[in-house]
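A.B. asks: structure of the sequence below:
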Amino acid sequence: MVERKYIAPNAITAANMFLGYLSITASIAGDYSKAIWFIILGMVCDGLDGKTARKLDAFSEFGKEFDSFCDAITFGLAPAILVYSRLNALELNSIKSFVVPISFIYALCGVMRLVKFNIVTTASSEKDDFSGMPIPSGASVVCSYLLFVEAMKDGFGMNLFSVEAFVGLTLLAAILMVSTIPFKTPDKVFGFVPKKMMLPFVVIILATLKYSMFIVTCYYILVNLMKFFSERSKEELE
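C.D. replies: Next comes the predicted model:
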């Protein structure tokens, strides 16, 4: 019989998977906005299941594997289907033959990222830095860009969508997920925000999410990349 303390975190993980499933159905139906928001809500669940497990001391190998399988759907397959559907809807002959490879490469790299994570980690209350970009951040790259260009178009009448930029960001996310570049946890990257200002900071981010999510995601990636290349340059000089 399953211990009661494991029910809550695993139920939240299951909700994450359900949101990923809903995102896929929305992408197939051509409702890209809903598909994006389902993935974003999945990110919320992904953060909550870990916090709930830490609070209840409900860590298990089953929970770790279950979380990874659900992440593979919500942050691997769902964004890949979103990329496929969005590019396919453009009906551009120049990219028609590349739509499947581009979307599949993202999904493949996302799953490989999760496999690597499971091999090198064990279920515990400690949250270490990552080897390669975490898969929710990869999904954030795809979703936040589409969310940003959609908001700019609706709010200011500016069509900033670029096929080249979208494809480039998708492939960049895929490469970073399977790279060995160390990525710090978000709380360390945004550690410059004073504790007393953290709540207003989060409120501002959430209130302007259509714009801020892309900016925050880019900042998170750039800080980690700059730190990596800076340290690498120092090592080469020594």
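A.B. asks: please count neighbours and contacts with C-alpha atoms only from this point.
C.D. replies: Fine.
A.B. asks: helix or strand right after the helix or strand containing residue 82?
C.D. replies: Assessed by DSSP states H and E, residue 82 sits inside helix 78-88. Sequence-wise, the next helix or strand downstream of helix 78-88 (DSSP H and E) is helix 99-120.
A.B. asks: in that next one, what's buried?
C.D. replies: The neighbour-count check on helix 99-120 (16 or more other C-alpha atoms under 10 Å) flags 99-100, 102-114, 117 as buried.
A.B. asks: between these, which is closest to residue 22?
C.D. replies: Closest approach between those and residue 22, by C-alpha to C-alpha: residue 107, at 16.9 Å.
A.B. asks: that closest one contacts residue 82, correct?
C.D. replies: No - distance between residue 107 and residue 82: 10.8 Å, which falls outside the contact criterion (C-alpha atoms under 8 Å).
A.B. asks: please, where are all the helices along this structure?
C.D. replies: 7-28, 32-56, 61-71, 78-88, 99-120, 135-156, 163-178, 186-189, 195-207, 209-237 (DSSP state H).
A.B. asks: this one next, for a side-by-side:
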Amino acid sequence: MEEKKSDVVELDSSSHKRGRGIYLLPNLFTTAALFSGFYAVLAAMNAQFEKAAVAIFIAMILDGLDGRVARMTNTQTAFGAEYDSLSDMVAFGLAPALVMYEWALHSLGKPGWLAAFVYTAGAALRLARFNSKLDVADNHYFQGLPSPSAAAIVAASVWVAVDNGIEGSNVAIIAGLITGACGLLMVSNVRYNSFKHIDLKGKVPFIAVVGIALVFAIILMQPPLILFLVFALYALSGLVTSVRSHFQQ
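C.D. replies: Purely as a prediction, here's the structure:
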């Protein structure tokens, strides 16, 4: 009996030890997204703004993958959700604001860092509100502009300007308006389509695959400009829908 009891104790202790660990695969993607945001800040500090913008977009891709990987492998945990939020704050809250500040906003003085702070605070509040309403939120819509989309607008605008040889100090006011507007949209009540109702596992017509290939081809022609237009139109779509709903009431 003593041997059996000891075996039970050992099994219990080993199970307890396994329960204290974390799943590697989804958190690996989250860590990579966090690193991309961190790298974007370092690149901006060294005036490598194109690399900084690209790093933010890489963080977006990785952020989209970690949640899907967790769901596909059934490795969703509370730790993973919290870690993902902290990673999002760095990659989509701090990094875009600091990249924009280093590129253009610093030339405005106090209004410049104020615009950067409005964006950062907006991202933090947006993430906090999203996490607090996970159980009651409508999966078909986001309340406020999602932080990755706001980061994409800021990063793509820097990328477009650098790609065309435009100095940040020459368009600092426009940069400040874009940054501040994105920050305010994140904490607004404007609803944005989440596209979560799209069934990625279902079958689609052959022409849809051709269309996807064409979309990638168009993006590759002028990546910064196309990405900026796509996310800017997404930001405007929520505003248009809200105005239309207001007048229809």
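A.B. asks: quick TM-score on the pair, please.
C.D. replies: Between these two chains, after superposing, the TM-score reads 0.83 (TM-score structural alignment, normalised by the length of structure 1); 221 aligned residues with a C-alpha RMSD of 2.6 Å.
A.B. asks: circling back: mean deviation of the helix holding residue 82 of structure 1 from structure 2?
C.D. replies: Compared with structure 2 after the fit, helix 78-88 of structure 1 shows a mean deviation of 1.6 Å (mean C-alpha distance after the TM-score superposition for structure 1).
A.B. asks: so who does the residue sitting nearest the centre point of structure 1 touch?
C.D. replies: Among the residues of structure 1, the one closest to the centroid is residue 136, at 2.1 Å (C-alpha atoms, centre = their mean). Residue 136 of structure 1 is in contact with 43, 71, 75, counting by C-alpha atoms under 8 Å, 6 or more residues apart in numbering.
A.B. asks: with neighbour count added, can I get those residues in JSON lines?
C.D. replies: As requested, the contacts of residue 136 of structure 1 are exported to JSON lines (neighbours: other C-alpha atoms under 10 Å):
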{"residue": "43", "neighbour count": "21"}
{"residue": "71", "neighbour count": "26"}
{"residue": "75", "neighbour count": "31"}
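A.B. asks: rewinding a little: could you find the counterpart of the residue nearest to the centre of structure 1 in structure 2?
C.D. replies: Aligned counterpart of residue 136 of structure 1 in structure 2: residue 148 (TM-score structural alignment).
A.B. asks: separation between its match and residue 92 of structure 2?
C.D. replies: Residue 148 of structure 2 sits at a distance of 6 Å from residue 92 of structure 2 (criterion: C-alpha to C-alpha, to the nearest Å).
A.B. asks: for residue 155 of structure 1, see how far away the corresponding residue of structure 1 for residue 132 of structure 2 is.
C.D. replies: Using TM-score structural alignment as the criterion, the counterpart of residue 132 of structure 2 in structure 1 is residue 119. Look at residue 119 of structure 1 and residue 155 of structure 1: by C-alpha to C-alpha, they are 45 Å apart.
A.B. asks: what's residue 27 of structure 1 in contact with, if anything?
C.D. replies: By C-alpha under 8 Å, 6+ apart, the contact set of residue 27 of structure 1 is 34-35, 81-82, 85-86.
A.B. asks: show me what it lines up with in structure 2.
C.D. replies: Using TM-score structural alignment, residue 27 of structure 1 sits opposite residue 44 in structure 2.
A.B. asks: and if you look at residue 73 of structure 1?
C.D. replies: Mapped onto structure 2 by TM-score structural alignment, residue 73 of structure 1 lines up with residue 90.
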